[in-house]
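Trainee: give me coordinates for this.
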Amino acid sequence: MINALLALTLAVAPTPSGGLDQTLDAGQSQATGRAVLETGHVDIGPRLRDGKWTIQIHDDHAVPSVWREPDDTVLRIRDTARQPVPDDEAYAFLGEKPGTEVHVVPQTEKPGVVWIGWNTQDPGVLKAIVRGVTMSLRGVQGPGRVTVFLQSGNLGAPQVLWSSAKPYPQPMWVETNTHTHANWVFGRPGNYQVAVDISADLADGSTATASTVLRLAVGDSAEPDFDAAFTAPLPSASIAAVAEPAAPTRNGVVVLAGAGLLAVLVVVILVLRQAGVRRRAEREAAR
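Mentor: This next block holds a predicted model:
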């Protein structure tokens, strides 16, 4: 429980070099027309173009790379992504029995599986924001549970970032110039709609917010549905990220010197973040 609570409030920092380095060209084209993306590299992220703050999908599988509108895009996850749930209590947060096959978009790219990540690297965004953005999961609609988590090869323990089994919204602070990929797990095949918004304090003192719905077709039997509507109740608005990183990060996971220090910092971070959430809720209630 502590790991899950901690992960939901930890900031996601820029991924270090080693396969994820990229720079986005200000002149990259805006694609038109509908597209089903079922393989290759794609990122979700904010874009500032002609003064308009939006959420778009950066399609790096296209040559040359292009930006796509989420309304015109379906991310298709083929059965090549099926994996059994490990027989390990560390993965109990997935809500599935060990051995159950689920569809997994892994943190590292796998041939034949669309590789879903996020970035804050649009040149317009880099010029407009100072520190980072808040990327919030506002709701999930689909036949099964959706979980997004990071796992470090050094620490081993998974850190849950988003889970459709938890209350919404679920904010995640993402630093400027970040490019990160995580594990996306879908409990059942079928069509999913994932409601996301991204907000930021801009350098000019204003605040920008955009919302979108990501459409995913999970499993070979799921037909892409561009017109699927999100009909489930949604929170009225995104909430800000709870706090900035409390420790240096590597690949989105906190790096600490030892187990003892980790235990102490976990307690301290939880207390501080819970206090921050309480103060923020009190301010919202007073409005």
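
Trainee: contacts and neighbour counts: CA atoms only from here.
Mentor: Will do.

Trainee: mind listing the strands for the stretch 1-150 of the chain?
Mentor: Counting by DSSP state E, counting those that start in this stretch, residue ranges of the strands within the stretch 1-150 of the chain are 29-30, 35-37, 41-49, 52-59, 66-68, 73-77, 82-84, 101-105, 115-119, 132-141, 146-151.

Trainee: quick one: closest of those strands to Gly276.
Mentor: The closest approach between Gly276 and any of the strands of the stretch 1-150 of the chain, judged by CA to CA, belongs to strand 132-141 at 15.5 Å.

Trainee: what packs against that closest one?
Mentor: Packing partners of strand 132-141 (3 or more CA pairs under 8 Å, 6 or more residues apart in numbering; DSSP states H and E): strand 170-175, strand 190-201.

Trainee: which of these sits most buried?
Mentor: strand 170-175 (a mean of 25; mean count of other CA atoms under 10 Å).

Trainee: quick one, what contacts the residue nearest in space to the middle of the chain?
Mentor: The residue lying closest to the centre of the chain (CA atoms, centre = their mean) is Trp118, at 6.3 Å. Going by CA atoms under 8 Å, 6 or more residues apart in numbering, Trp118 touches 42-45, 178-181.

Trainee: tell me which of those is nearest to Asp220?
Mentor: Using CA to CA, these come closest to Asp220 at Val42, 19.5 Å.

Trainee: quick check: closest non-adjacent residue to the closest one.
Mentor: Nearest non-adjacent residue to Val42, counting by CA to CA, 6 or more residues apart in numbering: Asp59, 4.8 Å away.

Trainee: that neighbour touches Ser65, doesn't it?
Mentor: Yes. Using CA atoms under 8 Å, Asp59 is in contact with Ser65, at 5.7 Å.

Trainee: that older thread, among the strands of the stretch 1-150 of the chain, which is nearest Ile198?
Mentor: For those, proximity to Ile198 was assessed by CA to CA; strand 132-141 is nearest, at 4.5 Å.

Trainee: one more, so I can put them side by side:
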Amino acid sequence: MRVVLIPIALAGALLAPGPARAQVLSDGHVDYAARIVDGQFRSQIKDGTRGTTVWRDVPAVTFAVLDAARTTVPSSPSFAFLGTPGSAVWMLPQTQRAGLLWPGWNTEELSNAQVDGAVSWRLDSVDGPGSVSVFQSGTFGNPEIVFRSNDGLPDTYSIPLGTHAHANWAFSREGAYRLTFTMSARLSGGQTASDTQTLAVTVGTATNPTPTPTPDPGAPGGPSPTATPTPGIPGAPDTPATGDTTSAPALRPLSARLSGRTLRLRVRLDRRAKVAVTLRRSGRTTAHAKTRTVSPGTRTLKLRLNKRPKAGRHIVRITATTEGRSRTRTIALRVRN
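Mentor: This is a model prediction of the structure:
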């Protein structure tokens, strides 16, 4: 009998299992969700792409944005945050479209007995070749931004318990992205729990891996919802996101004008809300105003900033909150000497 001696280091390499291949999801319904797993607050992917629900760890998943998601940035100023009008953008739409992934978010697995109040969802960072925007089609037909990476991060969004919602996910360039999210909540016992995970996303034909062809077992669940395909970027009112847009305030900024440290901001609200305003430039906050309560309707707010921002183009970031449910919108402001 011939005996072959293998060095210990090499033997370990031969016996050690290789890295698990990420489950590539490219078509159907998925949610970025918060839940309690083995007594711990966790963020996971609820995968319904194969007609049954499978819960997956975020690092074990890759979202594939196929080239069929490619469209162009509209000429409307409301969509300027996506890039130059007419330029390419890859977008997974808010309403389901056959052949594309349909990502949303979900807090339906949590109960009031487990969590006290809403779940905070934060986009901490984006590592990739372009910018990432997540936005909903608002009541007035304009985008309502959830996350936007090209004006600075982190961005935070509040999700009430029992929510299942969808939005448009837009990527400005092809390539491989890594999106780092943190979900956090106040547990019923009084302590705050959080979970930070990084989601891999591949965009466009050149970088997308081949979708995993074989289904794998999971807990039984309902079939993936269907909807009429909606190509392009919505520029008119769309179907409200289930469980969310009906409760969060609809907000539309109409104009912004600065005189000294006084900002005159004209907005439209569909209900009474607390309104917070900050000015940002190159991803940094340049000024802010005190939060105030605003009645519904079209209003001109006269806000005193903590300081006068320097000359140049700034982004006015407006967040309206009602009963812990928020909407954030932005409008450009040119500050002159």
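
Trainee: which one is Pro84 of structure 1 nearest to, not counting chain neighbours?
Mentor: In space, Pro84 of structure 1 comes closest to Glu101 once its chain neighbours are excluded; the distance is 4.2 Å by CA to CA, 6+ apart.

Trainee: counterpart of Ala118 of structure 2 over in structure 1?
Mentor: Under the alignment by TM-score structural alignment, Ala118 of structure 2 pairs with Gly132 in structure 1.

Trainee: tally of neighbours for that match?
Mentor: Using other CA atoms under 10 Å as the criterion, Gly132 of structure 1 is surrounded by 23 other residues.

Trainee: tally of neighbours for the equivalent of His166 of structure 2 over in structure 1?
Mentor: Taking TM-score structural alignment, His166 of structure 2 has His181 as its aligned residue in structure 1. His181 of structure 1 sits with 25 neighbouring residues when counted by other CA under 10 Å.

Trainee: surely His181 of structure 1 and Val105 touch.
Mentor: No. Counting by CA under 8 Å, His181 of structure 1 sits too far from Val105 to count as a contact (9.5 Å).

Trainee: measure Arg50 of structure 2 to Val30 of structure 2 for me?
Mentor: To Val30 of structure 2, Arg50 of structure 2 is 10 Å away according to CA to CA, to the nearest Å.

Trainee: more crowded one of those two?
Mentor: Using other CA under 10 Å, the more surrounded residue of Arg50 of structure 2 and Val30 is Val30, with 25 against 18.

Trainee: structure 1: which residue goes with that one?
Mentor: Taking TM-score structural alignment, Val30 of structure 2 has Val42 as its aligned residue in structure 1.

Trainee: surely that match touches Gly117?
Mentor: Yes. Using CA under 8 Å, Val42 of structure 1 is in contact with Gly117, at 6.3 Å.

Trainee: ranges for the helices of structure 2?
Mentor: Assigned by DSSP state H, structure 2 shows helices spanning 8-15.

Trainee: neighbouring contacts of stretch 142-159 of structure 2?
Mentor: Outside stretch 142-159 of structure 2, the residues that touch it by CA under 8 Å, 6+ apart are 78-79, 81, 107, 118-126, 131-138, 235-237, 244, 251-252, 280-284, 315, 324-330.

Trainee: how far does it sit from its chain's centre?
Mentor: Averaging C-alpha positions (CA atoms, centre = their mean, to the nearest Å) puts stretch 142-159 of structure 2 7 Å from its chain's average.

Trainee: what residues sit buried inside that stretch?
Mentor: For stretch 142-159 of structure 2, the neighbour count (16 or more other CA atoms under 10 Å) marks 142-159 as buried.

Trainee: equivalent analysis for stretch 271-287 of structure 1, please.
Mentor: Buried residues in stretch 271-287 of structure 1, defined by neighbour count with 16+ other CA under 10 Å: 273, 277.

Trainee: same deal with stretch 319-327 of structure 2?
Mentor: 319-322, 324-327.

Trainee: endpoints of it, how far apart?
Mentor: From its first residue to its last, stretch 319-327 of structure 2 covers 6 Å (CA to CA).

Trainee: what stretch of structure 1 lies opposite it in the alignment?
Mentor: Stretch 319-327 of structure 2 corresponds to no residue of structure 1 when matched by TM-score structural alignment.

Trainee: same question, stretch 178-193 of structure 2
Mentor: Mapped onto structure 1 using TM-score structural alignment, stretch 178-193 of structure 2 spans residues 193-208.

Trainee: ok, residues contacting that stretch?
Mentor: With CA under 8 Å, 6+ apart as the test, stretch 193-208 of structure 1 has contacts from 46, 53, 55, 128-130, 132-142, 209-216, 228-230, 238.

Trainee: which position in structure 1 pairs with Lys46 of structure 2?
Mentor: Aligned counterpart of Lys46 of structure 2 in structure 1: His58 (TM-score structural alignment).

Trainee: what count of nearby residues applies to the closest residue in space to its match that isn't next to it in sequence?
Mentor: Among residues not flanking His58 of structure 1 along the chain, Trp67 sits closest, at 4.5 Å (CA to CA, 6+ apart). Trp67 of structure 1: 22 surrounding residues under other CA under 10 Å.

Trainee: give the aligned equivalent of Trp67 of structure 1 in structure 2.
Mentor: Using TM-score structural alignment, the partner of Trp67 of structure 1 in structure 2 is Trp55.

Trainee: contacts only, for its match.
Mentor: 44-47, 218.

Trainee: ok, those residues in structure 1: which stay?
Mentor: Contacts conserved in structure 1 for those, using both residues aligned by TM-score structural alignment, their matches' CA atoms under 8 Å: 44-47.

Trainee: could you measure from Gln56 of structure 1 over to Gly142 of structure 1?
Mentor: Distance from Gln56 of structure 1 to Gly142 of structure 1, counting by CA to CA: 21 Å.

Trainee: same deal with Ala259 of structure 1?
Mentor: 38 Å.

Trainee: if you drop the residues flanking it in sequence, what lies closest to Thr210 of structure 2?
Mentor: Nearest residue to Thr210 of structure 2, sequence neighbours excluded (CA to CA, 6+ apart): Val24, at 7.5 Å.
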